[in-house]
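1. Take this sequence and fold it.
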Amino acid sequence: MSVIAESAIFTNDRLARRNAVLLALAQAIGGASASIVIATGPLVGYMMLTDDKALATLPVSAMVLGTAFGTLPAGMIMRRYGRRFGFMGAALIGVLGGFLASYAVFRDVFSLFVFACALSGFAGAFVQQYRFAAADTATDAFKPKAISWVLAGGVLAGVVGPQTVIATKDFFDPILFAGTYLAQAGLSLIALALLVFLQIPKPPRPKSSDARGRPLTQIIRQPRFLVSAACGICSYALMSLVMTATPLAMIGCGFTETDAALGIQWHVLAMFGPSFFTGNLIARFGKERIVSIGLALLAGCSIVALMGIELAHFWGALILLGLGWNFGFIGATAMLTDTYRPEERNMVQAANDFLVFGFVAAASFSSGALLNAFGWSTVNWLVFPFVVLCLGLLGWLLRHERKAALAV
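-> Below is the predicted model of the structure:
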């Protein structure tokens, strides 16, 4: 690519807007796979397991762990072959994961079902890169909006996923959810068709050692990187901790699978619905302030959950949980974009997502065990100390950067 053509990409947001719309649509379809596993994985696990029901959340944990393991390969593949190649290959893996999960449900093979969920999670590692891909061809002014546009595609995913569960859970009655995972494979095929039209130029090959960017260790030592990564980890991990336990807690309190699926629907809508204006809020009030509001909303989720076990408490907590994730995670993602140069983007984004989803996997895996051993209240009480920690880190960062600015 010529220097003139590359410069035109970053001074004209027309291509960036087109890519953001395509990625938002792909997010709407590809993101639905995650909500399907979240809504049904613990229930399928609970039905398959005969002894240790604490492992019922293992399918969701496997999905998140698959995402964690997929982050570094995603960065390397897309750095070498481009975004579209990586995204389309991941969509094919998503198709395979859906087919294997459906077969596992038919055959009642828990280990195969867990593996299939891990494959879906691996494909999800590439889906997580959609938000960064949307910013690749955007100007600095449009980057927060591009990120929020892509995540706004999750609004549709919040409807598509749970409604797919409700519509297909009895398709092969009496084998519950077998049809749901067959439908999941179909959704991945649709996402693949959308990604064919994506146009993101590969990063130019470095002509010198300086053009390759700084060492990763130097980048991650930046205070802004450390705080943005910590806030991203806590926003996502705390959301995963509470969300993964919620369907099982609802069933344990006498609610139905449909009640749980609808609760996840409201949760995912709350996760992605604010994305239509989160970018504008970040531009107006600042990244750090939006992250702080997100963390406060996560604490509010636990407060509502601790107030009772009626349906309104579960759904209200899930809505606040989604809102908190949106503000906290999008704000932290926007903070992260301040820490790297264009030639460093794939390496830093992959490292950040590896950290985030490694902790999210641990939170998801521990969720079922905590719920089974200590109860629903304990799961929610664990949110508060991490929220306080992240708020303290944000305050420290602001003071540190203010002192650095005065020193200059």
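
2. all contacts plus neighbour counts: C-alpha atoms, from now on.
-> Will do.

3. Buried residues, stretch 257-265. List them.
-> Neighbour-count burial for stretch 257-265 flags Glu257, Asp259, Ala260, Ala261, Leu262, Gly263, Ile264, Gln265 (criterion: 16 or more other C-alpha atoms under 10 Å).

4. this one next, for a side-by-side:
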Amino acid sequence: MPRANAVPHRGLSLAVLIVNQLLAGVGVASGIAVAALLVGELTGADQLGGLAQSASVLGAALTAIPLARLAVRRGRHVALATGYALAMVGAILIVTAAASGWVPLVFLGLAAFGAGAAAGLQARFAATEVAAPGFEARSMSLVLWATTLGSVAGPLLADAGNQVGQALGLPPLVGPFVFSGVAFGLSTLLVATLLRLPKAGQLAADAEGPAVGEDAGPAEATDAVDTSGAVAAEPGPAVASAPPPSVSSWDALRIAVRSPRALFAILAIVCSHTVMVGVMVMTPVHMTHHGLSLTLVGVVISIHIIGMYGASPLVGWLADRIGSPRVIFIGVAILLSATLIGILAPADDMLLVPLALGLLGLGWSCGLIGGSTLVTRSVDPSIRVPLQGATDAAMNLAAAIAAAMSGFLLGWGGFAAVNIVAVFVLVPLVIAGVAAVRSSRAGLSLEPSAPAR
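-> The predicted structure follows:
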């Protein structure tokens, strides 16, 4: 089938994805800014605040693979609409449970709420599917950048949402989830009515080459580690051999980790996200413990989100120009800087704390965009979508564990302990990067073998 038919109206599809991410950004950020505080208020134990993020991130992990399967069978637009609809239901459950005082239902609602984050992350892969060859990272970064306005507005609306909720007779800290539910409802409606993408499996079949009469665009680059130890973008084939079409997400992951390059890409996504979530989720609790207001908490989280998404077009451009691995290494350096500031900065320092959170977001952006682009370019199209789902599930599961541990780490050793543990999370990523360099120097094949047919 011609590729032009496989991806109709690239510009319209990308525009819908961008507008949708604005709404989804409001939906996720409005609620997540106060989730830890809400759970601490309902349970009377601030140490359990990390479990709020854990429930949400675990929900994202549990829905990542089913959404990827749905993308293969029905199309990305169906998968995205389903994820946002689940998040809307989750917001409704949170409001209902908090109003009734039934705490277990709050965690169930937060788990469903996490499906919105999973859908938002999978929208970045949808952007690569509508991109011209060679522009995947830039298209991905535009969709992520669109999340900036909504995500920055979300925490800033926390206080307003709280006032609206109290005016409606809801308990404190519940009102922001009303905003989240409305935003996710609009996002679901937009994707379901305007976005139309082919099944992901069909895109894989069309990935062998451009259609007759279609401009193929710049040659698609495959990121590789050169023999001098530097990372460069070089033309080349995908590294993984084609497995059977029915390969599962976990089989795709098992195939991919045999490639040093693909393993490096996967760990870039997983480790960067784990560090970001583990530190970010305890920042509001850390600040409020030292007497800072909810408004100041919202400002700091907004700066963090600007770091996550504001520079994403530059990060995407760099990934296409200098290679995804170099961008990943830059992200590691930025994340290390952020955690070191977090270890040393006083909680009430309104210069260093926002700087640390901004750098934390920027390092995450480099890891996510660099790693996601490298994952897309490192494997055969026939395992690409299952691997994307498995990678997102793995990163959210790891982040859920980190969020759960961060509350206890904060109680045990303070905010410095949270950041110290985050530094150790980066160690496997650095080791994988070094291994990829050494494999290239030794002339070893980066291609994992396919499973037996």
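
5. Post the TM-score for the overlay when you can.
-> After superposition, the two chains reach a TM-score (TM-score structural alignment, normalised by the length of the first structure) of 0.91; 400 aligned residues with a C-alpha RMSD of 2.4 Å.

6. Superpose on the first structure and give me the mean offset of stretch 355-365 of the second structure.
-> Superposed on the first structure, stretch 355-365 of the second structure shows a mean distance to its aligned partners of 0.8 Å (mean C-alpha distance after the TM-score superposition for the first structure).

7. In helices, which of the buried residues of stretch 257-265 of the first structure appear?
-> Here DSSP state H is the test, and those give Glu257, Asp259, Ala260, Ala261, Leu262, Gly263, Ile264, Gln265 as lying in helices.

8. Give the full set of residues in contact with the corresponding residue of the second structure for the fourth one.
-> The one in question is Ala261 of the first structure. Counting by TM-score structural alignment, Ala261 of the first structure corresponds to Gly298 in the second structure. Listed by C-alpha atoms under 8 Å, 6 or more residues apart in numbering, the contact partners of Gly298 of the second structure are Ala33, Pro155, Leu156, Ala158.

9. Quick check: of those, which lies closest to Met280 of the second structure?
-> Distance to Met280 of the second structure across the contacts of Gly298 of the second structure (C-alpha to C-alpha) is lowest for Ala33, with 9.7 Å.

10. How many neighbouring residues does the closest one have?
-> Neighbourhood size, Ala33 of the second structure [other C-alpha atoms under 10 Å]: 28.

11. Grab the nearest non-local neighbour of it.
-> Pro155 (5.5 Å; C-alpha to C-alpha, 6 or more residues apart in numbering).

12. To what extent is that neighbour buried, counted in neighbours?
-> Pro155 of the second structure is flanked by 31 other residues according to other C-alpha under 10 Å.

13. The aligned residue in the first structure for it is in what secondary structure piece?
-> When the first structure is aligned by TM-score structural alignment, Pro155 of the second structure is paired with Pro162. Using DSSP states H and E, the element containing Pro162 of the first structure is helix 143-168.

14. Give me the distance between the nearest residue to Ala20 of the first structure once chain neighbours are set aside and Val127 of the first structure.
-> Counting by C-alpha to C-alpha, 6+ apart, the nearest residue to Ala20 of the first structure once its immediate chain neighbours are dropped is Ala134, at 5.1 Å. The gap separating Ala134 of the first structure from Val127 of the first structure is 12 Å, by C-alpha to C-alpha, to the nearest Å.

15. Who has more neighbours out of these two?
-> Neighbours per residue, other C-alpha under 10 Å: of Ala134 of the first structure and Val127, the larger number sits with Ala134, 29 against 24.

16. Show me what the more buried one aligns to in the second structure.
-> With TM-score structural alignment as the criterion, Ala134 of the first structure matches Ala127.

17. is it true that that match touches Glu136?
-> Yes: under the criterion of C-alpha atoms under 8 Å, Ala127 of the second structure makes contact with Glu136 at 7.3 Å.

18. Show me the common contact partners of those two, please.
-> Joint contacts of Ala127 of the second structure and Glu136 (C-alpha under 8 Å, 6+ apart) do not exist.

19. Among the ones in helices among the buried residues of stretch 257-265 of the first structure, find me the one that's closest to Gln27 of the first structure.
-> Using C-alpha to C-alpha, these come closest to Gln27 of the first structure at Gln265, 15.4 Å.

20. Apart from its chain neighbours, what residue comes closest to that closest one?
-> Gly158 (5.1 Å).

21. Glu310 of the first structure versus the one you found, what's the distance?
-> The value you get for Gly158 of the first structure to Glu310 of the first structure, if C-alpha to C-alpha is used, is 22 Å.

22. Then Gly153 of the first structure?
-> Using C-alpha to C-alpha, we find Gly153 of the first structure at a distance of 30 Å from Glu310 of the first structure.

23. Arg289 of the first structure too?
-> 32 Å.

24. out of these two, which sits in the more crowded spot?
-> Comparing Arg289 of the first structure with Glu310 by other C-alpha under 10 Å, the one with more neighbours is Arg289, at 17 against 14.

25. What lines up with the more buried one in the second structure?
-> Under the alignment (TM-score structural alignment), Arg289 of the first structure pairs with Arg326 of the second structure.

26. element containing its match?
-> Short version, using DSSP H and E: Arg326 of the second structure is in helix 324-344.

27. Is Leu292 of the second structure in a helix, a strand, or coil?
-> Counting by DSSP: H, G, I helix; E, B strand; the rest coil, the backbone at Leu292 of the second structure sits in coil.

28. dump the residue contacts of Leu110 of the second structure.
-> Neighbouring residues of Leu110 of the second structure by C-alpha under 8 Å, 6+ apart: Ala52, Gln53, Ala55, Ser56, Gly59, Gly90, Ala91, Ile94.

29. could the residues you listed be laid out in a markdown table, adding distance to Ala221 of the second structure?
-> Formatted as a markdown table, those follow (distance: C-alpha to C-alpha, whole Å):
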| residue | distance to Ala221 of the second structure |
| --- | --- |
| Ala52 | 40 |
| Gln53 | 37 |
| Ala55 | 38 |
| Ser56 | 35 |
| Gly59 | 34 |
| Gly90 | 40 |
| Ala91 | 41 |
| Ile94 | 45 |
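
30. Among those, find me the one that's closest to Lys199 of the second structure.
-> Gly59 (24.0 Å).

31. ok, how many other residues are close to the closest residue to Val150 of the first structure other than its chain neighbours?
-> Residue nearest to Val150 of the first structure in three dimensions, not counting chain neighbours: Ala24, with 4.0 Å by C-alpha to C-alpha, 6+ apart. Using other C-alpha under 10 Å, Ala24 of the first structure has 28 other residues around it.
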